[in-house]
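**Student:** A predicted structure for the sequence below; I have some questions about it.
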Amino acid sequence: MTLENKFASRPIDKRSLITRMLVGAGIGLALVTFFLIGNTYTRPEWGQFWMLRPLIITPLAAAGGGLGTYFMQYMLGYKGGSSKVIAVIISIIGFLISLWLGTVLGFAGTLWN
């Protein structure tokens, strides 16, 4: 009787990982840009460079969400069938949560006080 190694490591597709992270960061940057372009109200206590915080934090959080979607597909999506559907649903929910948290963290203390 031979033992099967069911936990054999699969290689990580770096190109797909980087692509998902860049797409996530692009979505985050587009969302922040949408909010910043429509803004005409600033306060002096926010400082001169207050826009840098949301422009940095939100795309980073969205890139983290893209990283999470890749690893969810990596862990569950390769099996196919209902596992893949569950992985896609969890990935979308996780990405939206990371995008929301990054947006709130980026705009906290300025536009969303």
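**Tutor:** Arrived safely, thanks for sending.

**Student:** Please make it C-alpha for all contacts and neighbour counts, starting now.
**Tutor:** Fine.

**Student:** List the buried residues in the helix or strand residue 103 falls within.
**Tutor:** Assigned by DSSP states H and E, residue 103 falls within helix 82-107. Neighbour counts using 16 or more other Cα atoms under 10 Å place 84, 87-88, 90-91, 94-95, 98-100, 102-107 of helix 82-107 among the buried residues.

**Student:** can you check stretch 29-49 too?
**Tutor:** Residues of stretch 29-49 classed as buried: 29, 31-32 (neighbour count, 16+ other Cα under 10 Å).

**Student:** Start and end of that stretch, how far apart?
**Tutor:** Terminal residues of stretch 29-49 are spaced 17 Å apart (Cα to Cα, to the nearest Å).

**Student:** Now tell me what touches that stretch from outside.
**Tutor:** By Cα atoms under 8 Å, 6 or more residues apart in numbering, the residues outside stretch 29-49 that reach it are 51, 54-55, 58-59, 103, 110.

**Student:** just these now: which is nearest residue 13?
**Tutor:** residue 59 (21.7 Å; Cα to Cα).

**Student:** Put this next to the first one:
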Amino acid sequence: MTQPDNTPTQSLHPTPLINRVLAGAALGLVLISVFLLTADEPDPSWPQYWMVRPLLIVPMAGTLAGVINYALDFVRVQGEKQKIVANIASILIHLIGLFMGFVLGLDGTMWD
């Protein structure tokens, strides 16, 4: 007599964590790059490599938002209303995270 196979056929996480992390970091990098490339001449009192800080911090904020998006998958599988709430929360968390990344990255230079 064989045992029935009760393993779930659908994974809780349809997209791997690395894909969401890379997507969040890429979005942050693109946004801050466009913002910095369209900036006027930097103030001479700013450090020589002032652009390095925002180019590191904003993609890290996007990376963290990608991790949170991944973590919200457990809510998405609980039903249609929960999926909508999780998607809205994910978008808001991403926007707030990128905004905070911009503020922290540009603090002391363009954000004075």
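**Tutor:** Yep, that arrived. Computed from a predicted structure; not experimentally measured.

**Student:** Could I get the TM-score for this pair?
**Tutor:** Scored by TM-score structural alignment, normalised by the length of the second structure, the superposition of the two chains gives a TM-score of 0.83; 102 aligned residues with a Cα RMSD of 1.8 Å.

**Student:** quick revisit: can you say which two of the contacts of stretch 29-49 of the first structure are spatially most distant?
**Tutor:** 59 and 110 (17.3 Å).

**Student:** Same drill for these two, tell me which one is more crowded.
**Tutor:** residue 59 (27 against 17; other Cα atoms under 10 Å).

**Student:** sorry, back to before: quick one: mark the members of the buried residues of stretch 29-49 of the first structure that sit in helices.
**Tutor:** In this view, these that belong to helices under DSSP state H are 29, 31-32.

**Student:** circling back to that earlier point, average gap between the helix holding residue 103 of the first structure and the second structure?
**Tutor:** With mean Cα distance after the TM-score superposition for the first structure, helix 82-107 of the first structure departs from the second structure by a mean of 0.7 Å once superposed.

**Student:** helices or strands next to that helix in the packing?
**Tutor:** helix 14-37, helix 52-76 (3 or more Cα pairs under 8 Å, 6 or more residues apart in numbering; DSSP states H and E).

**Student:** Packing partners of the last one?
**Tutor:** Secondary-structure packing of helix 52-76 of the first structure (3+ Cα pairs under 8 Å, 6+ apart): helix 14-37, helix 82-107.

**Student:** in the second structure, which residue is closest to the centre?
**Tutor:** With distances taken as Cα atoms, centre = their mean, residue 62 lies nearest the centre of the second structure, 2.6 Å away.

**Student:** Hmm, that one is touching residue 21, no?
**Tutor:** Yes - under the criterion of Cα atoms under 8 Å, residue 62 of the second structure makes contact with residue 21 at 7.5 Å.

**Student:** which residues are in contact with both of the two?
**Tutor:** In contact with both residue 62 of the second structure and residue 21: no residue, using Cα under 8 Å, 6+ apart.

**Student:** separation between residue 61 of the first structure and residue 74 of the first structure?
**Tutor:** 20 Å.
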